[in-house]
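Participant: what would the 3D arrangement of this be:
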Amino acid sequence: MTPSARIQATIDLLDAIIASARDGGPAADTLIARYFKDRRYAGSRDRRAVRDHVYDAIRRAGECPQTGREAMIGLALDRPDMAALFDGSTHAPLPIEPGEVGAAAGTVPGWLQPLLATPVEQSALLGRAPVDLRVNRLKASPAQVAAHFPDAQPVADLPDALRLPEGSPVEQSEAWQDGLVEVQDAGSQWIAHACAARPGMTVVDMCAGAGGKTLALAAAMDGKGTLFAADTIRSRLARLGPRADRAGATFIETLLLDQSHEARGLERLNGQVDVVLVDAPCSGTGTWRRNPEARWRLTPARLDRLVAEQARILDFAAPLLAPGGALVYATCALTDREGRGQVDAFLRRHAEWTAEPIAMTPGRVHGAGRLLTPGHDGTDGFFFARLRRGA
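Facilitator: Reported below is the predicted structural model:
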């Protein structure tokens, strides 16, 4: 592909990503993979260049543009070398017309800015995320894993965490294939740490998804005890099985719950669980480094639905805890409605529950919980709180 043809390919992809964001379709990385699957003529350098152009244009545009050309012109007008590639040649975009305006630059959509939990370091929200690894203590020690990754750096106060440069091909490594490590953001590792799961406990990961935090809990439990991974989406839970086998976490039990009737499927566990992790569905505002087009998908109405769903999940999760048990609530979100406000509302509804301090170094105390941000902590953005049921 010529450099100009790469620009046109980027525009085509951005058109698809913008339409998908408006319609609730597949994410950008899925659309990029599909695009190149049908275009085998594109070499590895072409794919990498187009992917970089796509994400650079997405990161620059705070509000969702009307077209891919608008998004790309916004990027090109800041880069004369790129603007020159709009030359109208074969497979190239038409020249930029005098007065043609590109997408406006920005980080946070205007309507969302006053809802953020803190004046978040906005440039860090759209920076490139590193690759964090969690050493799987069921199979290896940090020293054993470090030998496989000479470029890895330790993460302060997380003994099982290692950090690699952005884009490191971890899944091609022998250590990953043998289950010695999992790719997991340091913020997610802190949330698993806050659960304080121990061998012999009964633990439920309520919104387990593909099981990243479930596997961290399994390692903390040293494979001993009872660990449930629960979710309402079969395809997500199906991804946990192969990961658990690779990690040697064969004691995990999966629970496929019926959406809107979860309490019925969990009733047998009421009053018996030591720790419940509710990593609730959320706006994903803390993960924009990895999914920058998520800004274009979020609307006020969608945020309202998410806040209501988070409250509903907390309410059916609470009865599972034994007296004195702990519920850890977490979201990869940076809005107060999903974090501090959600926990405050739960405590008002459940008088027998209290919030307890979380003794750890990173993050900032934020209401009843802690807030992690990319700029302050070098992690994805998270709010999490530890709630205790009265004895």
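
Participant: alpha carbons only for contacts and neighbour counts from here, please
Facilitator: Fine.

Participant: quick one: list the elements packing against the longest strand along the chain.
Facilitator: Determined from DSSP state E, the single longest strand within the chain is strand 321-331. With contacts taken as 3 or more C-alpha pairs under 8 Å, 6 or more residues apart in numbering; DSSP states H and E, strand 321-331 sits against helix 186-195, strand 273-279, strand 382-389.

Participant: turn the ones you listed into TSV, columns for distance to K224 and mean neighbour count.
Facilitator: Shown next, in TSV, are those (distance: least, C-alpha to C-alpha, whole Å; neighbours: other C-alpha atoms under 10 Å):
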stretch	distance to K224	mean neighbour count
helix 186-195	16	22
strand 273-279	14	25
strand 382-389	23	25
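
Participant: want to put them side by side, so please do this one too:
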Amino acid sequence: MTPSARLQAAIDLLDWIIAAARDNGASADNIAKKFFKERRYAGSGDRRAIREHVYAAIRRWGDRPDSGRQALLGLLDEQPEWRELFGGGNYGPAAIAADEPVASGPQVPAWLAGRFASLIDEAEQSALFDRAPLHIRVNAQRATDASITAAWPDAVALPLPHAFALPTGTQVEDMPLYRDGAVEIQDMGSQAIALAGAASTPKLALDLCAGAGGKTLALAAMLPSDSQIIAADTDRGRLSRIDPRKRRAGADNIETILLGPGREAESLQHLKSRCDLVLIDAPCSGTGTWRRNPELRWRMTPKRLDHTTELQQRLFELGSEMVKPGGHLVYAVCSLLDAEGGEQTESFLESHPGWREKPIDLPIGRPYRKGVLLSPCHDGTDGFYFTCLEKL
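Facilitator: Got it, this is the predicted structure:
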């Protein structure tokens, strides 16, 4: 493909991504896979260049552009060499009109800028767009840390137990250690949340928003084999991914429960006031994962954020009902917005006098509003807020 054709393909792909962000459709990565599958004539170099154009635009614009063309036109001051590619020849984009609208604005949507946790200053917000590192968690029941450094001499030990960073681009899933269930790809922040839950060595643990089971598997690796871990979610597709993962990891103490949307309490009635630990990794805006999913900025609106915080409140309440006296609740969001983190915890504690904050002892993170804040700039992790509460 010519450079002009690559630029037009990036515009076309951005149009798909913008529409999906507007309509709450598929993720940018999944859209890109489909896009290139339908364009098999694009070689590896073409695909790489097109992706670079696309993600340069996604990372640059905090507010969702109206079109892919506007998104790339807005980058011309930063990419002046693109100007000559707009002319309509060689399958490239049409010539630029004198009064043509272009994307503009900051990286962080203006309506969100004032909603971050107070510790997240401009430097912290800028780090949300750095390239994310590759972290792995070692399943100590299947391997030793020494086996990791033997397999990957470039592995760097992280501050948490059995956690390592690998060079970006390492093909972890191609290695025997991965196939044997000895390692999982998992951000160190997610590992920290699982550690906070495992600290009390619960006998019965409920992962209320388990998804595909990342934190469920981490708990299983950290707890004795006679512990019982229940992974629950309303998404059948994501929940179904746990079974092959738990077999690979040898986590026979995990069972799954598919929850009926709007009827979650009925499905969990048998666990009411029985759990030593309830982990709520709640759905959120994903502001802490912009390094990996920058198009999430284009999906969130004030209305969607309000809906999300209402859901978080309901999950907080539901999860608390499953905890027995003396048990613990870990609430977590991959968000750095106060409305989804500290405000949720403080509101819960104010309306539930039978609960108290449980200190979290970890080598990473900063205390913040009855919990812990992790961020890319300060901790080298995705952005998270989480808290551990004890039922009296």
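
Participant: that older thread, could you dump the helices and strands packed on strand 321-331 of structure 1 into TSV with distance to S89 of structure 1 added?
Facilitator: Below are those laid out as TSV (distance: least, C-alpha to C-alpha, whole Å):
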stretch	distance to S89 of structure 1
helix 186-195	46
strand 273-279	50
strand 382-389	46
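
Participant: out of these, which is closest to L115 of structure 1?
Facilitator: strand 382-389 (14.0 Å; C-alpha to C-alpha).

Participant: what range does the closest one cover in structure 2?
Facilitator: Here strand 382-389 of structure 1 aligns to structure 2 at residues 384-391, judged by TM-score structural alignment.

Participant: which residues make contact with that stretch from outside it?
Facilitator: Outside stretch 384-391 of structure 2, the residues that touch it by C-alpha atoms under 8 Å, 6 or more residues apart in numbering are 189, 193, 196-197, 288, 323-336, 341-342, 345, 354-360, 370-375.

Participant: does T354 of structure 1 count as helix, strand or coil?
Facilitator: Judged by DSSP: H, G, I helix; E, B strand; the rest coil, the three-state class of T354 of structure 1 is strand.

Participant: wait, it touches G390, no?
Facilitator: Yes. Using C-alpha atoms under 8 Å, T354 of structure 1 makes contact with G390 at a distance of 7.5 Å.

Participant: any idea which element the counterpart of L138 of structure 1 in structure 2 lies in?
Facilitator: Matched to structure 2 by TM-score structural alignment, L138 of structure 1 sits across from Q141. Assigned by DSSP states H and E, Q141 of structure 2 belongs to neither a helix nor a strand.

Participant: these two touch, right, Q141 of structure 2 and A221?
Facilitator: Yes. Checked against C-alpha under 8 Å, the pair Q141 of structure 2 and A221 is within contact range at 6.5 Å.

Participant: so for those two, which sits in the more crowded spot?
Facilitator: A221 (22 against 17; other C-alpha atoms under 10 Å).

Participant: helix, strand, or coil at the more buried one?
Facilitator: Assigned by three-state DSSP, the conformation of A221 of structure 2 is helix.

Participant: aligned partner of it in structure 1?
Facilitator: Counting by TM-score structural alignment, the partner of A221 of structure 2 is A219.

Participant: can you pull the contacts of its match?
Facilitator: 136-138, 249.

Participant: again, 7 Å this time
Facilitator: 136-138 (C-alpha atoms under 7 Å, 6 or more residues apart in numbering).

Participant: how about the residue nearest to the spatial centre of structure 2, nearest residue that isn't a chain neighbour?
Facilitator: In structure 2, the residue lying closest to the centroid (C-alpha atoms, centre = their mean) is T289, at 4.8 Å. With sequence-adjacent residues excluded and distances taken as C-alpha to C-alpha, 6 or more residues apart in numbering, T289 of structure 2 is closest to D382, at 5.6 Å.

Participant: number of nearby residues for that neighbour?
Facilitator: Around D382 of structure 2 there are 26 residues (other C-alpha under 10 Å).

Participant: coming back round to it: how about the longest strand of structure 1, aligned to which bit of structure 2?
Facilitator: Going by TM-score structural alignment: strand 321-331 of structure 1 matches residues 323-333.

Participant: how far out from the middle of the chain is that stretch?
Facilitator: Computed by C-alpha atoms, centre = their mean, to the nearest Å, the chain-centroid distance of stretch 323-333 of structure 2 equals 21 Å.

Participant: quick check: stretch 345-363 of structure 1 aligns to which part of structure 2?
Facilitator: Counting by TM-score structural alignment, stretch 345-363 of structure 1 corresponds to 347-365 in structure 2.
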